[in-house]
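[1] What follows is a protein structure lacking sequence information:
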């Protein structure tokens, strides 16, 4: 966690949340007691902010300041709601392109995907509130600054975003090896959203059941999978290829 992107101290974190700062995650000391800590925990649950209970040693490594058992990481960008992101784009563009990231956890993969998304004309990225890679200085650097150019929204669950997209007339394609269809067999014209899964397990089963189409990349070597940022790039550039043809 970058020092300039952290807030420490229970009361300071409460104030940051109530002031609508974009709090990515709160680290709480295990066994934390007191009315103020209970107030913070209640606020975290109410706002749907990701949190972890950790040993005091971890908090001491994150900062040398008096953290009082709580440290929060603050995102350098402002997140949107899915309605704020999608509705204006749907109204303005005939063939919008969205990217849904289901539990992607590596900040550098996230940054690389943001960079490719911006280069391929993605109109917006949607991530879950909990379990997703935060936007850190490493994310910004890997994205080559694209994180400041492309809007990113947070939702409670990616499945919610899938249903919302479908209700808006957007076709949703899941990138998964659990299909016989390759990306080159799936029509990618019109309003679409592509779902990419996490680095280890891919798209969660509940999300995979909800998508309109499933597509995979043909793998001709002995390695059974691609890095998620590389795979995402191939999917997005197939969208570009079909739309330019």
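    Good, I have the coordinates. Quick caveat, the model's predicted, so the values are computed rather than measured.
[2] Going by C-alpha atoms from here, please, whenever you check contacts or count neighbours.
    Noted.
[3] Taking the centroid of this structure, which residue is nearest it?
    Centroid-nearest residue in the chain, with Cα atoms, centre = their mean: residue 127, separated by 2.9 Å.
[4] Was I right to think it contacts residue 160?
    No - if you go by Cα atoms under 8 Å, residue 127 and residue 160 don't touch, sitting 10.7 Å apart.
[5] what's the burial count for residue 233?
    19 (other Cα atoms under 10 Å).
[6] Remind me which helix or strand it belongs to.
    Using DSSP states H and E, residue 233 sits within helix 228-244.
[7] From the chain's centroid, how far away is that helix?
    Distance of helix 228-244 from the chain centroid (Cα atoms, centre = their mean, to the nearest Å) equals 18 Å.
[8] Then stretch 192-212?
    Worked out by Cα atoms, centre = their mean, stretch 192-212 lies 13 Å from the chain centre.
[9] Just the buried residues of that stretch, please?
    With burial defined by 16 or more other Cα atoms under 10 Å, the residues of stretch 192-212 counted as buried are 192-199, 202-203, 207-208, 210-211.
[10] Need the max-distance pair from those.
    192 and 199 (22.4 Å; Cα to Cα).
[11] So for stretch 139-151, what gets flagged as buried?
    139, 140, 142, 143, 146, 147, 150, 151.
[12] SS state for the second one?
    Taking DSSP: H, G, I helix; E, B strand; the rest coil as the rule, one finds residue 140 in the helix state.
[13] and residue 150, what is it in contact with?
    Residues near residue 150 by Cα atoms under 8 Å, 6 or more residues apart in numbering: 114, 118, 122, 123, 124, 125.
[14] And here is the other one:
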């Protein structure tokens, strides 16, 4: 599949794309948009829980290259997303110690792409993201991932909590990367079915998620800077998992 993001514009075209089952990353809508056709689109957006952003007309003009966008532009994802429960079932059939990665509202596409690349290199069975508030899989994500986004399954869920429930019901232990713990990553047993949770760049892992996970772990920070870039921290977590499993 072409790794460039496809933009479609025009309210009717976007409605048809949604109804046909196209994987839509995000819909940009002109501020103050009104009319019957818009309300039909808005109803579909709410039903499908699609991510939207209200923007000035200048933004839409750039996205559509000044074509007749009618106040709406949608970005179609260059990849197909996987169903989480089906992926877990298939993974458990073929891998006794699966490794999943959950990204709790990571927002930077370059961090996302770097994480996808590292995940593919470390044998991650699947990446799980939330539908709303997460970085999209777009052309920059694909480029930063060095094409790994086409090689590793990515799932979208309504909420990361949903994924945690499903993973834990499949007897997959969950570990969150957080500084809000006394436990070091190197104290956690990663040589078992594991799902690692990484938080957003600014907030980290949501407190409500921290209450649900089986383990919380942090990396030692020996300098004066209080935190690592999330993609670097994720790499450390994934390679410690590899190290334990190869020992």
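    Cool, the structure landed. The structure presented is a predicted model; accordingly, all values stated were derived computationally and were not measured.
[15] quick one on the thing from earlier: name the nearest of the buried residues of stretch 139-151 of the first structure relative to residue 170 of the first structure.
    Once Cα to Cα is applied, the member of those that ends up nearest residue 170 of the first structure is residue 151, at 17.6 Å.
[16] counterpart of that closest one in the second structure?
    Aligning on TM-score structural alignment places residue 151 of the first structure opposite residue 153 in the second structure.
[17] between the buried residues of stretch 139-151 of the first structure, which is nearest residue 133 of the first structure?
    For these, the nearest to residue 133 of the first structure is residue 139 (8.9 Å; Cα to Cα).
[18] Which residue is the nearest non-sequential neighbour of the aligned residue in the second structure for that closest one?
    Under the alignment by TM-score structural alignment, residue 139 of the first structure pairs with residue 141 in the second structure. Closest residue to residue 141 of the second structure apart from its sequence neighbours, by Cα to Cα, 6 or more residues apart in numbering: residue 113 at 4.4 Å.
[19] Could you measure from the counterpart of the one you found in the first structure over to residue 148 of the first structure?
    For residue 113 of the second structure, the aligned position in the first structure is residue 111, judged by TM-score structural alignment. Per Cα to Cα, to the nearest Å, residue 111 of the first structure is found 11 Å from residue 148 of the first structure.
[20] residue ranges of the strands in the second structure, please?
    Along the second structure, the stretches classed as strands by DSSP state E are 6-9, 24-30, 52-55, 72-76, 99-103, 126-130, 154-157, 173-177, 194-198, 215-217.
[21] quick one: which of those strands is nearest residue 225 of the second structure?
    strand 173-177 (16.9 Å).
[22] Now tell me what touches the closest one from outside.
    Contacts of strand 173-177 of the second structure (Cα under 8 Å, 6+ apart): 164, 167-168, 192-199, 205, 210, 213-218.
[23] Next, the angle from that strand to helix 230-246.
    140 degrees (axes from the mean of the first three to the mean of the last three Cα atoms, to 10 degrees).
[24] who's in contact with residue 125 of the first structure?
    98, 99, 100, 101, 150, 151, 152, 153 are the contacts of residue 125 of the first structure under Cα under 8 Å, 6+ apart.
[25] Okay, the aligned partner of it in the second structure and residue 84 of the second structure: tell me how far apart.
    By TM-score structural alignment, residue 125 of the first structure lines up with residue 127 in the second structure. Going from residue 127 of the second structure to residue 84 of the second structure by Cα to Cα gives 9 Å.
[26] wait, isn't residue 82 of the first structure in contact with residue 161?
    Yes - with contact defined as Cα under 8 Å, residue 82 of the first structure reaches residue 161; the gap is 7.4 Å.
[27] picking up where we left off before, which residues sit in contact with the match of residue 151 of the first structure?
    81, 82, 125, 126, 127.
[28] Go again with 7 Å.
    Going by Cα atoms under 7 Å, 6 or more residues apart in numbering, residue 153 of the second structure touches 82, 126, 127.
[29] what's the counterpart of residue 104 of the second structure in the first structure?
    Residue 104 of the second structure maps onto residue 102 in the first structure, by TM-score structural alignment.
[30] Now do that match: how many residues are near it, please.
    Residue 102 of the first structure has 23 nearby residues by other Cα under 10 Å.
[31] Okay, angle between the helix holding residue 233 of the first structure and strand 192-196 too, please.
    Using the same axes, to 10 degrees: helix 228-244 of the first structure against strand 192-196 is 160 degrees.
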